[in-house]
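S.K.: okay, here's the prediction I keep looking at, along with the sequence it came from:
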Amino acid sequence: MPTDQSVPTPAAIRPFQLTLIWKIFLTAGLCCLIAVFVPSVFLRFALVICAAILALLGAAVAVRQRLLGGRTKRLDMTAQQLLSHDVDNAFLTDDNCNITYANPVAIARFGECAGQSLCDILADMLANPEGVLQRLVRRVANGGASKEDIVTRAGHFRLSVSSIARDRMLWRLDDLGELGGGAGRSPEQIPLPLLNTSANGTIAHLNDAARALIGSRPKTVGEVIEDLPLRSGQAHTLRLANGRTRAIVVVVEAKHGGRDVFILPDAVIDAAPRQLEAEWDAIEDLPVPLLKIGANGDVLASNREARQLLHLDDTDGSRMADILDGLGRPMNDWLSEAAEGRGGHASQFLRGRGNNQDTFVQVTLNIAGGSDDRHLIAVLNDVTELKTLEAQFVQSQKMQAIGQLAGGVAHDFNNLLTAISGHCDLLLLRHDEGDQNYGDLIQIHQNANRAASLVGQLLAFSRKQNLQPEVIDLRDTLSDLTHLLNRLVGEKVTLRLHHDPALAQIKADKRQLEQVLMNLVVNARDAMSGAGEIKVTTENLTLKSQMVRDRAVVPPGDYVVVKVIDEGHGIPPDKLTKIFEPFWTTKRTSEGTGLGLSTAYGIVKQTGGYIFVDSDPGVGTQFSLLFPSYDLPVANAVPIKPESPKIAPVAVDGVVLLVEDEAPVRAFASRALRLRGYTVLEADCAEAALDLLEDRDLHVDIFVTDVIMPGLDGPTWVRQALLDRPETRVVFVSGYAEDAFSDAETPIPNSVFLPKPFSLNALTQTVHAQLQEEALSA
């Protein structure tokens, strides 16, 4: 169809075009008549030429109109043939919405429509048909087609229109077959008072029961209900023709922002007329879960939506305490208070019982019935998804809090271990192997190292450990680790490795990655009770689009996948969400600390990877590790000519400014440095160190400072000090990871990092290397 026929043309243009044809021919005739009386030959010739041109133009316009008319007739015939078999109401109209054709379905519903206006046909269905039709016609002018869902007395319908020619539009009225709230019946078939409202509170339709109750035709919800806003499941004050009354209102969200407002019949007190004395069965199809409850807790009745929500076949003989739980006090006490009017209208969030524990509902109670038949109406709202999201949020907050706690404990514990192992080193300097105390000191030193490894697991969980990433090939790493893994799994467990021949490289801390693999393999061994097969496979994975799994979103890209698969007893679904929590374990107290999987989780996440678990109870478990592939080429090493080493004097008499807030750590570090010949100035905080440096005559060769301290932290005060002493070397020490204080800041020049706990030799060698580097660069 040509583009110029996609937008309707106002009907006023057509009579204007017919009149124009006669004007053209009339003008041509006048030109010929004037030429007869004009004496000038030249002017006479010009008028004849103009008359001829006008005559040709008029003939062309007449031919075009005739062709368009014939085309419109053919289009009408084609459209009528197609629409005659349409199962929905269809109309052909001109630009003024005058009906030129109605299909048999429309005629059967509305009678003979030809020659009538579409506004007249829809007047009984729409409160403002002119406005709706004008709005749709304007949209057609912009896009060629439009549609709108409307609420009628017979239910929900969709009115659509499209332009099929310059002066023809096709209208369709489709029956959506359901009420906005999903009741599945027309409003007139529902014995409950029902108000169909728009998003702004305008009442689009009242059913017969609502008109009988209200006694008038209100235009807005505010004219019927006084105490707005509407609160579903709670009592509201109604304005009726014979006065005011209280009734429970149930609000169901409909499509396109509208709402269906139901008024419960047996919740209306002293309402007249008494057409509302319907049985409870009248709300069986109401699209909101409802329960009728006695003051003693017996469930007297329920509708279909409530039974579906609670996964019950029927509620005969049931009690509220048998269906729902989680109130925190006896259910009957709550119901009795509500029946006596002492409970207010506060909602309670409850969960199902038995096999229905994964369902959460919000329950709102209202008093209904007379003094001799006092009962409660419970309006239920499914909040399972909301409670699930809330539980996930609480879980993430708990994991974050535990991570912060673990990091803080590890930091403080590292300070203690530094003091313990440091002073142990000082004692070992004065005791040789023949001394009777030497063995005790070695035991202290070894146990301090074991404690340091445990602290390392805490830091791994909180993602604050020190990593030394390098480009590695997992095939080589696993090959080197195979001997140790075979010893771990024992003789009855078979360990099988399968690698992708073209496996990509990754960038990770090799030592920490080995720790992750050992933890997973040991867990797999324990899950199989010491017998079975463990598979470790590696493969490449390319994600074209992001992968959403659990609460993680894996961006597209190239990854290396490591899978650890066992044939054990599996993990129950209710425990899968807890396996990465620290100190949570299914093993006995003497068999595990509960830090294995949490450590693996922390290492993988700190490396930039992802860890997922799939488990089928009784079949086995599969852990999948995803690491971003590292495909940067490694440049060939350029041969360097050997040079003779420079011999520089070792500065053993340098001045060290030691800043440490922990007194035991400061005492050990100060003694260790003095034993190596350094002059040590001590400060217990950053402010005291800056006060010392205000003396311009004081010479300091190197700063040794803790990172995390009360007041100014290490990097902050060092930056201030380096403004006046830019050449001073720096050694940062901390129980946290190195990147815990440098992510958002530029690196400090001439500085190195020494993690806690450090030994006497590690401290003195680090300071010595810094001063020697300064001497070599001088």
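M.R.: Nice, I can see it.

S.K.: please count neighbours and contacts with C-alpha atoms only from this point.
M.R.: Noted.

S.K.: can you count the residues close to residue 557?
M.R.: A count of nearby residues for residue 557, using other Cα atoms under 10 Å, gives 13.

S.K.: name the nearest residue to it, sequence neighbours excluded.
M.R.: Using Cα to Cα, 6 or more residues apart in numbering and skipping residues adjacent in sequence, the residue nearest residue 557 is residue 543, 5.2 Å away.

S.K.: please report how far that neighbour lies from residue 559.
M.R.: In this view, residue 543 and residue 559 are 8 Å apart by Cα to Cα, to the nearest Å.

S.K.: neighbour-wise, which of these two wins?
M.R.: Taking other Cα under 10 Å, residue 543 and residue 559 do not tie; residue 559 has more neighbours (22 against 12).

S.K.: shouldn't that one be within a strand?
M.R.: Yes: under DSSP: H, G, I helix; E, B strand; the rest coil, residue 559 sits within a strand.

S.K.: list the residues that contact it.
M.R.: Counting by Cα atoms under 8 Å, 6 or more residues apart in numbering, residue 559 touches 540, 541, 542, 543, 626, 627, 628, 629.

S.K.: quick check: the third one is in a strand.
M.R.: In other words, residue 542. Yes: under three-state DSSP, residue 542 falls within a strand.

S.K.: and it, how many neighbours?
M.R.: 12.

S.K.: that one reaches residue 555, doesn't it?
M.R.: No: using Cα atoms under 8 Å, residue 542 is not in contact with residue 555, being 10.4 Å away.

S.K.: tell me, how many residues neighbour residue 300?
M.R.: Residue 300 is flanked by 17 other residues according to other Cα under 10 Å.

S.K.: got it, and residue 754?
M.R.: 20.

S.K.: equivalent analysis for residue 520, please.
M.R.: Neighbours of residue 520 (other Cα under 10 Å): 20.

S.K.: against residue 571, how distant is it?
M.R.: For residue 520, the distance to residue 571 (Cα to Cα) stands at 14 Å.

S.K.: got another one to weigh against that:
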Amino acid sequence: MEVTQQARHLSISATRINQSPVALPITQSASSQEELCLALEQLHVTQKALSQAKQKLAIASQRLKQEQQQLQSAHQKIAEQATLFSQLEHQFDRDQRLERVVALASGVVHDLNNVFAPIVSISQLLRLKHPGLDARSQEMLRALEDSARRGASMVQQILISTQGSGQKCSPVQIAPLLQDVITLIHHTFPASICIYQNIPDPALGLVLADPTELHQILMNLCVNARDAMPTGGTLTISAENCAIDASMAQQHQNAHVGNYVVVTIADTGIGIAPDLRDRIFEPFFTTKTPDQGTGLGLATVLNIVKSYGGFIQVFSDLGKGTEVKVYLPYVTAPEPRGSEPDANPSPAVGSHLAPHSPSDRDS
């Protein structure tokens, strides 16, 4: 720095001499000239070093900026991983809770089966052994048998909701099933509900499932959507092929990398409160009145979907509606033989089934 200051003073002095109106004789000695040249040379070296230092400082600043960006990116990834871990932990806790409920329900189902079976058998036997009973007694025995059968049917439903039905699965084209469901709900749902569909029939893959169970799943979700729109709204049913990558598979406990058919059923209803969203698949949990639901519908849906190797996502906002996505892995099996084209073709892809008056609906 001292050399730089000396050189600066020399430069200023030289400038003043050049600008002076009086021509002064230059009587500098050879040694003074050498010192001046040396100082100027040192100034040049210093300026070059300063320029290099500035360049190094710029490079260091750029590296620091890159490291800061990398640090921010690492912090973001850590936050994402923490969020993902929290979600998976939450799903694990929910599954553990469901397993406990399932274990309890399975035990109750077994005991109830043992209760209803002899009631049905004895009521049938009494009617056969005593055909001469009066009409009132016969009616009471029939009522007893019917009630026991209904109880046995409810027990069977509980069993399916907790363990699955164990039905044999086969490659199924999901598009025709969806069209059947859409036709049914179009004729039975209130006219205040508009139904939209977007189903690319030829492009959808086959899913390995039981057609009856699959129909039950889709109807159950549509009925729930209807119940969420008591004053009317819009029900949208769509289906598409979807590839699940490793990133998305990590976000859901039951998801795996591969190809799926995803069916989306969305409504514009009342929505689901955040504190209830994780409980909707619990057996016997319902927000409906006892005469409207038993709380087994969504539990049955979840267990059947899981038995197919699929999973479900639910997105909901209070006052805006709910979107349920059912992911089913699709197979590359050949198309089942014997399938014939529908005599009554379904509406075109992406069409809107306009609501009509109740008098137009099937009874």
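M.R.: Now that the structure is in, tell me what you want to look at. The structure presented is a predicted model; accordingly, all values stated were derived computationally and were not measured.

S.K.: quantify their similarity with the TM-score.
M.R.: For this chain pair, the superposition-based TM-score is 0.64 by TM-score structural alignment, normalised by the length of the second structure; 276 aligned residues with a Cα RMSD of 3.9 Å.

S.K.: what about the residue nearest the centre of the first structure, distance to residue 573 of the first structure?
M.R.: Taking Cα atoms, centre = their mean, the centroid of the first structure lies closest to residue 551, which sits 8.4 Å from it. Distance of residue 551 of the first structure to residue 573 of the first structure, computed by Cα to Cα: 16 Å.

S.K.: the residue nearest to residue 557 of the first structure: what's it in contact with?
M.R.: Listed by Cα under 8 Å, 6+ apart, the contact partners of residue 543 of the first structure are 555, 556, 557, 558, 559.

S.K.: need the counterpart of the fourth one in the second structure.
M.R.: In this case it means residue 558 of the first structure. In the second structure, the residue matched to residue 558 of the first structure (TM-score structural alignment) is residue 259.

S.K.: OK, contacts around that match?
M.R.: 241, 242, 243, 244, 329, 330.

S.K.: could you find the counterpart of the fourth one in the first structure?
M.R.: Okay, so that is residue 244 of the second structure. Using TM-score structural alignment, the equivalent of residue 244 of the second structure in the first structure is residue 543.

S.K.: cool, the fifth one as well?
M.R.: Per TM-score structural alignment, the equivalent position to residue 329 of the second structure in the first structure is residue 628.

S.K.: did I read that right, that match in a helix?
M.R.: No: using three-state DSSP, the assignment for residue 628 of the first structure is strand, not a helix.

S.K.: roughly how far apart are it and residue 667 of the first structure?
M.R.: Residue 628 of the first structure sits 44 Å away from residue 667 of the first structure, taking Cα to Cα as the criterion.

S.K.: before we move on, back to that, which residue is the nearest non-sequential neighbour of the match of residue 329 of the second structure?
M.R.: In space, residue 628 of the first structure is closest to residue 559, 4.5 Å off (Cα to Cα, 6+ apart).

S.K.: surely residue 315 of the second structure is within a helix?
M.R.: No: assessed by three-state DSSP, residue 315 of the second structure does not belong to a helix; its assignment is strand.

S.K.: that one reaches residue 324, doesn't it?
M.R.: Yes: assessed by Cα under 8 Å, residue 315 of the second structure is found in contact with residue 324 at 6.5 Å.

S.K.: these two - which one has more neighbours?
M.R.: Taking other Cα under 10 Å, residue 315 of the second structure and residue 324 do not tie; residue 324 has more neighbours (20 against 14).

S.K.: what number of residues lie near residue 72 of the second structure?
M.R.: With other Cα under 10 Å as criterion, residue 72 of the second structure counts 12.

S.K.: and the helix or strand where it lies, what does it pack onto?
M.R.: Here residue 72 of the second structure, judged by DSSP states H and E, is contained in helix 30-129. With contacts defined as 3 or more Cα pairs under 8 Å, 6 or more residues apart in numbering; DSSP states H and E, the packing partners of helix 30-129 of the second structure are helix 2-19, helix 135-163.

S.K.: what angle sits between it and helix 135-163?
M.R.: Angle between the axes of helix 30-129 of the second structure and helix 135-163 is 160 degrees (criterion: axes from the mean of the first three to the mean of the last three Cα atoms, to 10 degrees).

S.K.: what stretch of the second structure does the helix or strand containing residue 245 of the first structure fall on?
M.R.: According to DSSP H and E, residue 245 of the first structure maps onto strand 243-253. Strand 243-253 of the first structure corresponds to no residues in the second structure, going by TM-score structural alignment.

S.K.: same check, this time on stretch 406-424 of the first structure
M.R.: Alignment of stretch 406-424 of the first structure against the second structure: residues 105-123, by TM-score structural alignment.

S.K.: for the matching stretch, buried residues please.
M.R.: Neighbour counts over stretch 105-123 of the second structure (16 or more other Cα atoms under 10 Å) mark 105, 106, 109, 112, 113, 116, 119, 120, 123 as buried.

S.K.: check the helices and strands packed on helix 30-129 of the second structure for me and report the most buried one.
M.R.: Most buried of these by mean neighbour count (mean count of other Cα atoms under 10 Å) is helix 135-163; its value is a mean of 17.

S.K.: can you name the next helix or strand after that helix?
M.R.: With DSSP H and E, the next secondary element past helix 135-163 of the second structure is strand 170-173.

S.K.: what does that next one rub up against?
M.R.: 204, 205, 206, 207, 208, 209, 210, 211, 331, 333, 335, 336.

S.K.: pull out the buried members of these.
M.R.: Buried among these (16+ other Cα under 10 Å): 204, 205, 206, 207, 208, 209, 210, 211, 331.

S.K.: looking at these, which are in helices?
M.R.: residue 211 (DSSP state H).

S.K.: farthest pair in the buried ones among the contacts of strand 170-173 of the second structure?
M.R.: Farthest-apart pair in these is 204 and 210; separation 16.9 Å (Cα to Cα).

S.K.: still on that earlier bit, doesn't residue 556 make contact with the match of residue 329 of the second structure?
M.R.: No: between residue 628 of the first structure and residue 556 there is no contact under Cα under 8 Å: 10.1 Å.

S.K.: the two: who's more crowded?
M.R.: A count of neighbours by other Cα under 10 Å puts residue 628 above the other of residue 628 of the first structure and residue 556, at 22 against 12.

S.K.: gap between the more buried one and residue 600 of the first structure?
M.R.: From residue 628 of the first structure over to residue 600 of the first structure the distance is 17 Å, taken as Cα to Cα.

S.K.: not counting its neighbours along the chain, what's nearest the aligned residue in the first structure for residue 310 of the second structure?
M.R.: In the first structure, residue 310 of the second structure lines up with residue 609, judged by TM-score structural alignment. Spatial nearest neighbour of residue 609 of the first structure, chain neighbours left out: residue 627 (4.5 Å); criterion: Cα to Cα, 6+ apart.
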